[in-house]
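Got a predicted structure here, sequence first:
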Amino acid sequence: MTMRKDIYSLPAARLVALAAAALLAGCALGPDYAGPPDAAPNAARGGQFVRAGADANAAMPSNRWWEGLNDPLLNSLVQRALEANPNLGVARARLLQSRAALGLEQANAAPTVGASALAAHARLPPLNLSGSSSSSSSPTSVNLYNLGFDATWEIDLFGAHRRAVQAAGASAQAAEASLADVQVSLAAEVANAYINLRDRQQRLALGEQSVKAQEDMLKLTGQRVERGTASSLDQIRIQNQLDGTRADLVPLQAERDAYLNQLATLLGQEPGALDGELAAAAPVPLPPSQVAVGDPTSLLRRRPDVRSAERTLAADTAKIGQAEAARYPSLKLFGVIGLGGTHPSDLTRLDDFAAIGAPMLSWNFLDFGRAKARVTQAERVRDEAEMKYRQAVLEALRDAEDSLSRFRYGRVTVATVARTKASADRALELARQRYAAGTGTLIEVLDTTRQQLSAQQNLLQAEANLTRSFVGIQKALGLGWSPEPT
């Protein structure tokens, strides 16, 4: 039940009656959260992704999507990163903070009980009770012993504590979703770093093979120059091509080392810790022929950033009620029980005690609009959270559609580049045969060698891009996280 009526103008009797009714009915000021707005009506109707191709189906995807690449080493790296990455530790610490804040708000609704004990000795000066200028009284010594208990309880008249608990609970759930979002990003980042590493290793191996072939050709050409069957210009051309190929390997070597360092850091280890484990080159893992993507509705339910934005909206909605309740009176109950006297034995006289019980009603009714301004501020914060939620939904859908489009056309690119590479292989073989038979020139061989090497490099790059697009789909779908135990 929601109460938003302005009660500043109500008589005192009606105000007390309203407070009692609110207490008995369990009402709270401010708007009740009714769920997030419908930011994507077409997706909510359970439609399909617009950019999904024939290689994407509506089956529910696996949360451990990296296992679909069939690379045991990648599986191990992702699992170890999810266990040891420092960023996950930061997110978990924030989650524990938010849960502690929730526990604090729940405890604030309960009474506060305290105890105190006192043992004091006082020496008082002589007392002149007759008013004369002289006194023969001697100083007085007094002992005082006291044992007391006190309790304070603020009655939640207008739901301030209830709204605080609602806000803290929603904030804790938002922190859980933020942790899940870190897991999603981490799994994708490990996979992309691994793909890039394997891509650079393959391209380095290809370049080293090309260097070896060019060195053999340079040696053969040198022998032909000595026999007079080739010119020194041919030798210089081969040497220039060899130097260029060697130069192309240098940035690839630096990138390979950088990805090794990145993987080690993602796993919470020092750079170089994985060099031995990942030193052997391996092919880039390729995605399956069919990719399960589900539907937009399940995407929006699953994506952690959307869930975090929705829970933040719920928390900010509850905070409006907190600000509303601060405008109205608060009622606190005080109670004190004390035992004591001038001797320690007085502490055992249970029938001789002092007790005080008092309610206190306070109301800051003349604050010149400060409380109302805080309510307005809370409402605008809630409006901002709603816009952020709408934006998160639209961004999530766009990420998914973009990833599906890149993946679909990435397959076309791989097929096209594979045909180009096959043609370059045949052209190089023919050029070598013609050159060996004396019907072709060395320039033809060098040109076709460069073209064949470029085609091989392009194919490796296209395959790596395709697998990265697959990873992008999984990240866009919000996969790769597991719930944290409460």
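Alright, I've got the coordinates.

From here on, just use CA atoms for contacts and neighbour counts.
Noted.

List the contacts of the longest strand anywhere in the chain.
Longest strand of the chain, by residue count under DSSP state E: strand 140-155. Residues outside strand 140-155 that contact it (C-alpha atoms under 8 Å, 6 or more residues apart in numbering) are 109-126, 330-344, 346-347.

can we see that at 7 Å?
110-126, 331-344, 347 (C-alpha atoms under 7 Å, 6 or more residues apart in numbering).

Please convert the buried members of these into PyMOL selection syntax.
Remark: buried members of the contacts of strand 140-155, expressed as a PyMOL selection using 16 or more other C-alpha atoms under 10 Å:
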select buried, resi 332+334+336+338+339+340+341+347
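
From the contacts of strand 140-155, which land in strands?
Among the contacts of strand 140-155, the members falling in strands (DSSP E) are 112-124, 331-341.

So P36, which state does it fall into?
Three-state assignment for P36 (DSSP: H, G, I helix; E, B strand; the rest coil): coil.

That one contacts E310, doesn't it?
Yes - when contacts are counted by C-alpha atoms under 7 Å, P36 is listed as touching E310 (6.3 Å).

So which of the two has more stuff around it?
Each of P36 and E310 has its neighbours counted (other C-alpha atoms under 10 Å); E310 has more, 26 against 14.

which ones are touching the more buried one?
E310 neighbours (C-alpha under 7 Å, 6+ apart): P36, Y389.

Could you verify that it is part of a helix?
Yes - assessed with three-state DSSP, E310 lies in a helix.

quick one on the thing from earlier: how far away from the center of its chain is the helix or strand just after the longest strand of the chain?
As assigned by DSSP states H and E, the chain's next helix or strand after strand 140-155 is helix 160-227. Averaging C-alpha positions (C-alpha atoms, centre = their mean, to the nearest Å) puts helix 160-227 20 Å from its chain's average.

just checking, what packs against helix 160-227?
The contact analysis (3 or more C-alpha pairs under 7 Å, 6 or more residues apart in numbering; DSSP states H and E) places helix 160-227 against helix 72-84, helix 86-108, helix 232-266, helix 304-325, helix 442-476.

how many degrees apart are the second one and helix 72-84 in direction?
In other words, helix 86-108. 40 degrees (axes from the mean of the first three to the mean of the last three C-alpha atoms, to 10 degrees).

Just the buried positions in helix 86-108, please.
Across helix 86-108, burial judged by 16+ other C-alpha under 10 Å covers 86-88, 91-92, 94-95, 98-99, 101-102, 105-106.

Other residues contacting it?
Identification of contacts with helix 86-108 by C-alpha under 7 Å, 6+ apart yields A164, V165, A168, G169, S171, A172, A175, E176, L179, V182, G268.

Take this one as well and set it beside the first:
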Amino acid sequence: MRTLPLLPLALALGACTVGPNYAGPPKTLSGAPGHAGFKRGGQVAVATAPVVAAWWTQLNDAVLTDLETRALAANPNIAVAQARLRQARSSLRLERANQAPSANASATYLHARLPGIDLGNAAGDTQTGGGGDASAVDFYNLGFDASWEVDLFGGRRRSVEAARAQAQAAEANVADAQVSLTAEVAQAYVNLRDRQRRIALSRQSATMQQQMLALTRQRFDRGAASALDVERLQGQVEATNGQIVPLQAELESYLNALAVLVGEEPGSLDVMLTTAKPVPLPPAVVAVGDATALLQRRPDIRAAERQLAQRTAQVGVADAARFPRLNILGLIGLGGTQLSDISPDKLVAVAAPMLQWNFLDFGRNRARINQAEGQRDEAEAQYRGSVLTALRDAEDALSRFGHRRETVASLMRSKASADRAASLMQQRFRAGTATLIDTLDAERTRVAADQNLSSGTAGLTSDFVALQKALGLGWSA
């Protein structure tokens, strides 16, 4: 056909792609010495690259590991992120398919009764009705049509590029949801174990205070203690019992939270988690790597970078709309008023190239390009903000983790001192040089020091969890 010589020209023009080429994310780290690492690692962090894996296994708690596994498999938020990923991948396949021609096949049979028209022998049989002559006609047709928009200036290719970046951003969002989920499960688990320990210690303290109150009342009955002493101890007992009630409410709240996080109804984990266990402790040294690796590791940064690539490609999509569009249409048909007309000698073939160019749009395309460029600039600013936020999160988490270790060390020394004081008071009591009330008071101080240490230990593990989240660990490469 005469249109065939147009195809090489169309294919040659199709190699042209307008719009900016994505050259990677903007530089965000300073080249000054020391900016490649973290400032506040201290003695608790090393620059060794962390293992991108199940970081929670470093806490050596089988129950926590089981909860994390169940949460990753059944949490609704993960399912939502994975569904969005499937949508983005389907959009990419759709954009790729849009580059190919579209074709349709059809088969048609038409029977018409036309009153008052005499088609003669070619029309088939002629019928005579009460209102005049009428003719019936049959029509048979087999057809095939195809259309193809030649991607002259790369608009379709830019659309595929944008869809690919969107799918990759969705993959990063799945990983980001996994990081957030695993951190949330670990935080809830640590808080649960902390509340169990604090409730047990509060009950011990209440028991000792109750014993002290009973002894003080005996002394009051003998005239050896005042009513003020009795009331003061009674207030301490009530205050301690009052502290247990909100702790119990928090304990039940964390049980419900963990059940929902693993994708089950509240109360389903009560039997599994009722038995108290100590708060899991983090390792002595934590591998954090450097800031450059952090930018490649955190899923939210990867998602922001892919969104920047998507917006850059969409500038090319808008730019390509300014130029002419070439569509090639083709039609092949067989048919006639008889079945015998469907034969190769009755073939009808039509090929029609159609060139469209909306050159007089009064600035509409230019406005669309400016809009796309503004969206790209917004995505670039968001990427820079994500990087700075990630670096701040990592620095803050390292600082809190390091200082919390110092606090826990101080609390351990305080508890050791309280233990020695309680032991010495017991020795004096057995020797008859100290009263039972003094001994119980020293024991109460020891329990209070144990409570403070338990709270500090839980805070240390929580800071470790926050550090792992800030480093973006837990995702699969």
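Arrived safely. Please read these numbers as outputs of a predicted model, since none were measured by experiment.

After superposing, what score do the chains get?
Here the TM-score for the pair of chains, by TM-score structural alignment, normalised by the length of the second structure, is 0.90; 459 aligned residues with a C-alpha RMSD of 2.6 Å.

Quickly compare the helices and strands packed on helix 160-227 of the first structure and say which is most buried.
Burial of those is given as mean neighbour count (mean count of other C-alpha atoms under 10 Å); helix 304-325 ranks first at a mean of 26.

In the second structure, what range does that one match?
Mapping helix 304-325 of the first structure onto the second structure (TM-score structural alignment) gives residues 299-320.

and if you look at stretch 412-422 of the first structure?
Here stretch 412-422 of the first structure aligns to the second structure at residues 406-416, judged by TM-score structural alignment.

again with stretch 372-382 of the first structure
Going by TM-score structural alignment: stretch 372-382 of the first structure matches residues 366-376.

what's the average distance of that stretch to the first structure?
In the superposition against the first structure, stretch 366-376 of the second structure averages 0.4 Å from its aligned positions (mean C-alpha distance after the TM-score superposition for the first structure).

quick one: contacts of that stretch?
With C-alpha under 7 Å, 6+ apart as the test, stretch 366-376 of the second structure has contacts from L308, R311, T312, Q314, V315, A318, D319.

With distance to V447 of the second structure as extra columns, can I get the residues you listed in TSV?
Below are the contacts of stretch 366-376 of the second structure laid out as TSV (distance: C-alpha to C-alpha, whole Å):
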residue	distance to V447 of the second structure
L308	56
R311	60
T312	62
Q314	64
V315	66
A318	70
D319	72
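
now, which of those residues sits nearest C16 of the second structure?
Within the contacts of stretch 366-376 of the second structure, proximity to C16 of the second structure (C-alpha to C-alpha) peaks at D319, which comes in at 12.3 Å.

can you pull out the strands in the stretch 351-477 of the second structure?
Ranges of strands in the stretch 351-477 of the second structure, per DSSP state E, counting those that start in this stretch: none exist.

Tell me which residues touch A318 of the first structure, please.
With C-alpha under 7 Å, 6+ apart, A318 of the first structure has these contacts: R163, A164, Q166, A167.

And for A325 of the first structure?
L29, F158, G159, A160.

Could you identify the most distant pair in those?
Farthest pair in the contacts of A325 of the first structure, by C-alpha to C-alpha: L29 and A160, 7.7 Å.

what residues do these two have in common as contacts?
Taking C-alpha under 7 Å, 6+ apart as the criterion, L29 of the first structure and A160 both touch G321, A325.

re the thing from before, distance between the match of helix 304-325 of the first structure and the chain's centre?
Distance, centroid of stretch 299-320 of the second structure to centroid of chain: 19 Å (C-alpha atoms, centre = their mean).

and if you look at stretch 250-270 of the first structure?
23 Å.

Just confirm Q451 of the second structure contacts L201, I think it does.
Yes - Q451 of the second structure sits in contact with L201 when judged by C-alpha under 7 Å, with a separation of 6.4 Å.

Let me know the distance separating E264 of the second structure from L72 of the second structure.
Look at E264 of the second structure and L72 of the second structure: by C-alpha to C-alpha, to the nearest Å, they are 12 Å apart.

who wins for neighbours among the contacts of A325 of the first structure?
Among these, the one with the most neighbours (other C-alpha under 10 Å) is F158, at 30 neighbours.

residues in contact with the one helix or strand L294 of the second structure maps to?
Element membership for L294 of the second structure, per DSSP H and E: helix 291-297. Residues from elsewhere that reach helix 291-297 of the second structure (C-alpha under 7 Å, 6+ apart): A36, G37, F38, I301, R302, V387, L471, G472.

That one: average distance to aligned residues in the first structure?
Relative to the first structure, helix 291-297 of the second structure is 1.1 Å off (mean C-alpha distance after the TM-score superposition for the first structure).

buried set for that helix?
A291, L294, L295, R297.

And for stretch 47-63 of the first structure?
Under 16+ other C-alpha under 10 Å, the buried positions of stretch 47-63 of the first structure are Q48, F49, R51, A52, A56, N57, P61, S62.

First-to-last residue distance for it?
So stretch 47-63 of the first structure: terminal residues 21 Å apart, C-alpha to C-alpha.

neighbouring contacts of it?
Applying C-alpha under 7 Å, 6+ apart, the set of residues contacting stretch 47-63 of the first structure is 289-296, 401, 404-405, 408, 479-480.

Report the buried members of these.
Buried members of the contacts of stretch 47-63 of the first structure, counted by 16+ other C-alpha under 10 Å: V291, A292, V293, G294, D295, P296, E401, L404, S405, R408, L479, G480.

The last one -> the second structure?
When you say that, I think you mean G480 of the first structure. Match for G480 of the first structure (TM-score structural alignment): G474.

Regarding G267 of the second structure, what is its secondary structure?
Per three-state DSSP, the secondary structure class of G267 of the second structure is coil.

how many neighbours does it have?
Using other C-alpha under 10 Å, G267 of the second structure is surrounded by 16 other residues.

how about it, what does it touch?
N256, A259 are the contacts of G267 of the second structure under C-alpha under 7 Å, 6+ apart.

can you tell me the helix or strand for L278 of the first structure?
Short version, using DSSP H and E: L278 of the first structure is in no helix or strand.

list the contacts for it?
With C-alpha under 7 Å, 6+ apart, L278 of the first structure has no contacts at all.

ok, the aligned partner of it in the second structure to A62 of the second structure distance?
Under the alignment (TM-score structural alignment), L278 of the first structure pairs with L273 of the second structure. According to C-alpha to C-alpha, L273 of the second structure stands 12 Å off from A62 of the second structure.

same question, S399 of the second structure
S399 of the second structure is 28 Å from A62 of the second structure, by C-alpha to C-alpha.

ok, now R195 of the second structure?
As judged by C-alpha to C-alpha, R195 of the second structure and A62 of the second structure stand 19 Å apart.
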